[in-house]
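show me how the following folds:
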Amino acid sequence: MDTAAFHAGEQALQARSGVRERLAAIGRTVIRDHMPDQHRELFGKLPTLLLAVQDERGQPWATMLHGPAGFIRSPDLHTLEVHSLPSADDPVARWLAEGAAVGMLGLEPQTRRRNRANGRVRALHAGGFDVEVLQSFGNCPKYIHAREPERIVSQAAGPAQQLGPLLDATSLALLRRADTLFIASASGANTGTARAEGVDVSHRGGRPGFVQATTTSLGLRLTLPDYLGNNFFNTLGNLLAWPRAGLLVPDYGDGSLLHLAAQASIEFDAAALAGFPGAQRLLHLDVLEGWWRPQAVPLRWSVPEAPVQFGG
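Sure, this is the predicted structure:
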């Protein structure tokens, strides 16, 4: 069996779901150490890139970079050149450095195509950075709301606002109407012993309002239903091994970004799942802190078309 493609957290959840042996047998055929041509082609035509890094505490953060089509280039099977950098007020900016582990997601929402690439920053320069790709794999189009980037606007971004763990009315309103968010995770603290490819960023989608926000003794808790997927358990396996998550919630109407840091836990209790039809498990995220960045991305998107999994 090929066990190298998945770490202990991923393997534990695969075993719990009864798919461990099947995925061990095919691991390196679906999770590659290089990018196939169709992945390189997708990255090369995108106007955005989802990016994840960890800070000095091992806390993952996610962001969205942007540029004209072609701002991401792949000169060979093992390299992505990104000609964009996070702005100074982006929580990712300080931690994007040579040698840093990164996770990347290329998502084309209008076609529901998405590919992931994880690795390390090989070089950082004035106009962007180069990544040595160590893992590359595709994801199915499930749960992606189709929306078209409509225009690039010249409106300047507003000042970033640091948020406490209870957030504010604007960010809570976005969470409660969101149909899409992104989760940054890692397989460990990434202090030199964690696998370089363990930093990751993934997509989560649902009907508007699929994120449930409640107040507990710990503060603000966000609960996400986890539906049937590819059974790799890349994100949940990371969170089982290292229960820190970084959320990115985009406002597709005005280009604002909400960045959150959270403590994660996974719930399997049948009684709790009863309130979330179709969910296989629940992901609880206890918010630690956040940043609100108004009009951070100079793109606007069309009204979404819901995926068939949600009756659209």
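
when you work out contacts or count neighbours from here on, use the C-alpha atoms and nothing else.
Noted.

and the strands in the stretch 1-150 of the chain?
Applying DSSP state E, counting those that start in this stretch to the stretch 1-150 of the chain gives strands spanning 48-54, 60-66, 72-76, 79-82, 101-108, 113-125, 128-139, 149-152.

next, format those as CSV and append distance to residue 184.
Output for those, formatted as CSV (distance: least, C-alpha to C-alpha, whole Å):
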stretch, distance to residue 184
strand 48-54, 6
strand 60-66, 5
strand 72-76, 20
strand 79-82, 19
strand 101-108, 8
strand 113-125, 12
strand 128-139, 16
strand 149-152, 23
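
tell me which of those strands sits nearest to residue 17.
Of all these, strand 128-139 sits nearest to residue 17, with 18.8 Å by C-alpha to C-alpha.

which residue, other than its chain neighbours, is closest to residue 233?
residue 10 (5.3 Å; C-alpha to C-alpha, 6 or more residues apart in numbering).

if I look at that neighbour, how far off is residue 198?
11 Å (C-alpha to C-alpha, to the nearest Å).

overlap in contacts of these two?
residue 238 (C-alpha atoms under 8 Å, 6 or more residues apart in numbering).

residue 131: what's it in contact with?
79-82, 119-123.

one more, for comparison:
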Amino acid sequence: MTITAGPYHQGSRQVQDRVGVRELADHVGRSIGPGIREVAAAFLARQPTLVVGAADAAGRIWASLLTGAPGFVRATGPGRVSVAGGVPDGDPLAEALATPGTPLGTLALDPRTRRRMRLNGVLEPTPRGFAVEAGEVFSNCPKYLQQREPVEVLWDGPGVVRRGGALTPGQARGVRAADTFFIATAAGDGADASHRGGNPGFVEVLSPTELAWPDYAGNAMFLTLGNLVEEPRAGLLFPDWETGRTLQLTGRARTEYGPDGARTVRFTVEGTVESEHPGRLRWSAPDYSPANPPVPHRGRTTT
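Okay, here's the model as predicted:
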């Protein structure tokens, strides 16, 4: 998702035109640029986590969670971010984060303040971790962000707990209970990492290999859905805020449009990684976003 003639590629334009928000998207898109402002640099330096999205050597898209003491992510120039450390051993993106030129999407989200910032660019390995040369830097509104406070850091954990090709019953229960997940997508020579939030139950588990969720009204950019128009590969990251455990899914996603204008994204699971790593964070119970729509009652599924 590179910046050529403006911040949007044809996939995003196609969705904007279908929904009828091109003029609004043009206005919002003026906030996208390669520079890291002073306020953005200060925000990054306070964060103990960073979500990253990229493709592995096989071309599968994953979203991964990095953690560290505040300051492990910092701006080192007007368009460059340095990250100390990396993903834990066994993470699907371990190799990609050590490969020069990897297109990388990053998302810094602060549950304490309901603020978030996205920075997409190209990775360069460094002696202490990696750096990202920014192509796109922008902030998003606090819609659908649940507020939480950090509780403690857990320093024990077995690493990767389970790999598979479909959700286990326990993983399915965790997805149904989720109020937050992150989605990584890619198109052209760029990658992006974004956030999705709602009240528990907003993500449906239709089967061990199929999920669905509503695409709530947002900033009108349609970067994620636009990427999916051009490239259906995607990766999901479900954090367990109480234990620090993460569930990563890779697969393919598509958007369905209803006659009333509603949008639903359907995701086919092709791979799963469940992890519990040292240095993971535990967070408090959430204060749900007032923007979250109510979740309709649904029939029981079979997983």
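
hang on, the earlier thing: wait, the residue nearest to residue 233 of structure 1 sits on residue 237?
Yes - shown here, residue 10 of structure 1 and residue 237 form a contact pair, counting by C-alpha atoms under 8 Å, at 3.9 Å.

state the distance from residue 28 of structure 1 to residue 194 of structure 1.
For residue 28 of structure 1, the distance to residue 194 of structure 1 - C-alpha to C-alpha - is 19 Å.

just say helix, strand or coil for residue 157 of structure 2.
coil (DSSP: H, G, I helix; E, B strand; the rest coil).

ok, it touching residue 274?
No - assessed by C-alpha under 8 Å, residue 157 of structure 2 is found out of contact with residue 274, at 11.9 Å.

please identify which of those two sits among more neighbours.
Using other C-alpha atoms under 10 Å, the more surrounded residue of residue 157 of structure 2 and residue 274 is residue 274, with 20 against 15.

that one belongs to a strand?
Yes - counting by three-state DSSP, residue 274 of structure 2 falls inside a strand.

when you align them, which residue in structure 1 goes with it?
Counting by TM-score structural alignment, residue 274 of structure 2 lines up with residue 292 in structure 1.

who's in contact with that match?
Residue 292 of structure 1 neighbours (C-alpha under 8 Å, 6+ apart): 160-163, 171, 256-259.

narrow those to those in strands?
161-163, 257-259 (DSSP state E).

how about the secondary structure of the most centrally placed residue in structure 2?
In structure 2, the residue lying closest to the centroid (C-alpha atoms, centre = their mean) is residue 182, at 3.0 Å. Here residue 182 of structure 2 is recorded as strand under three-state DSSP.

what sits closest to it if chain neighbours are left out?
residue 195 (4.5 Å).

then residue 106 of structure 2?
Nearest one to residue 106 of structure 2, counting by C-alpha to C-alpha, 6+ apart, is residue 52 at 4.4 Å.

contact partners for the equivalent of residue 101 of structure 1 over in structure 2?
Per TM-score structural alignment, the equivalent position to residue 101 of structure 1 in structure 2 is residue 103. By C-alpha under 8 Å, 6+ apart, the contact list for residue 103 of structure 2 reads 54, 120-123, 189-191.

farthest pair in those residues?
123 and 189 (12.2 Å).

before we move on, the earlier item: which stretch among the strands of the stretch 1-150 of structure 1 comes nearest residue 231 of structure 1?
The nearest among the strands of the stretch 1-150 of structure 1, by C-alpha to C-alpha, is strand 128-139 at 10.8 Å.

so which bits of that closest one are buried?
Buried residues in strand 128-139 of structure 1, counted by 16 or more other C-alpha atoms under 10 Å: 129-139.

give me the contacts around stretch 275-284 of structure 2.
With C-alpha under 8 Å, 6+ apart, stretch 275-284 of structure 2 has contacts from 67-68, 88, 148-162, 241-247.

coming back round to it: contacts only, for the aligned partner of the residue nearest to residue 182 of structure 2 in structure 1.
Using TM-score structural alignment, the equivalent of residue 195 of structure 2 in structure 1 is residue 203. Neighbouring residues of residue 203 of structure 1 by C-alpha under 8 Å, 6+ apart: 180-183.

of the residues you listed, closest to residue 106 of structure 1?
residue 182 (11.7 Å).

how about the residue nearest to residue 233 of structure 1, what's its partner in structure 2?
By TM-score structural alignment, residue 10 of structure 1 lines up with residue 12.

now for that match, how many residues are close by?
Using other C-alpha under 10 Å: residue 12 of structure 2 sits among 25 other residues.

still touching in structure 2? Go through the contacts of residue 203 of structure 1.
Retained in structure 2 (both residues aligned by TM-score structural alignment, their matches' C-alpha atoms under 8 Å) from the contacts of residue 203 of structure 1: 180-183.

just to check, residue 160 of structure 2 is in contact with residue 273?
Yes - counting by C-alpha under 8 Å, residue 160 of structure 2 touches residue 273, with 7.0 Å between them.

ok, back up a step: the match of residue 274 of structure 2 and residue 155 of structure 1: what is the separation?
Relative to residue 155 of structure 1, and taking C-alpha to C-alpha, residue 292 of structure 1 is found at 17 Å.
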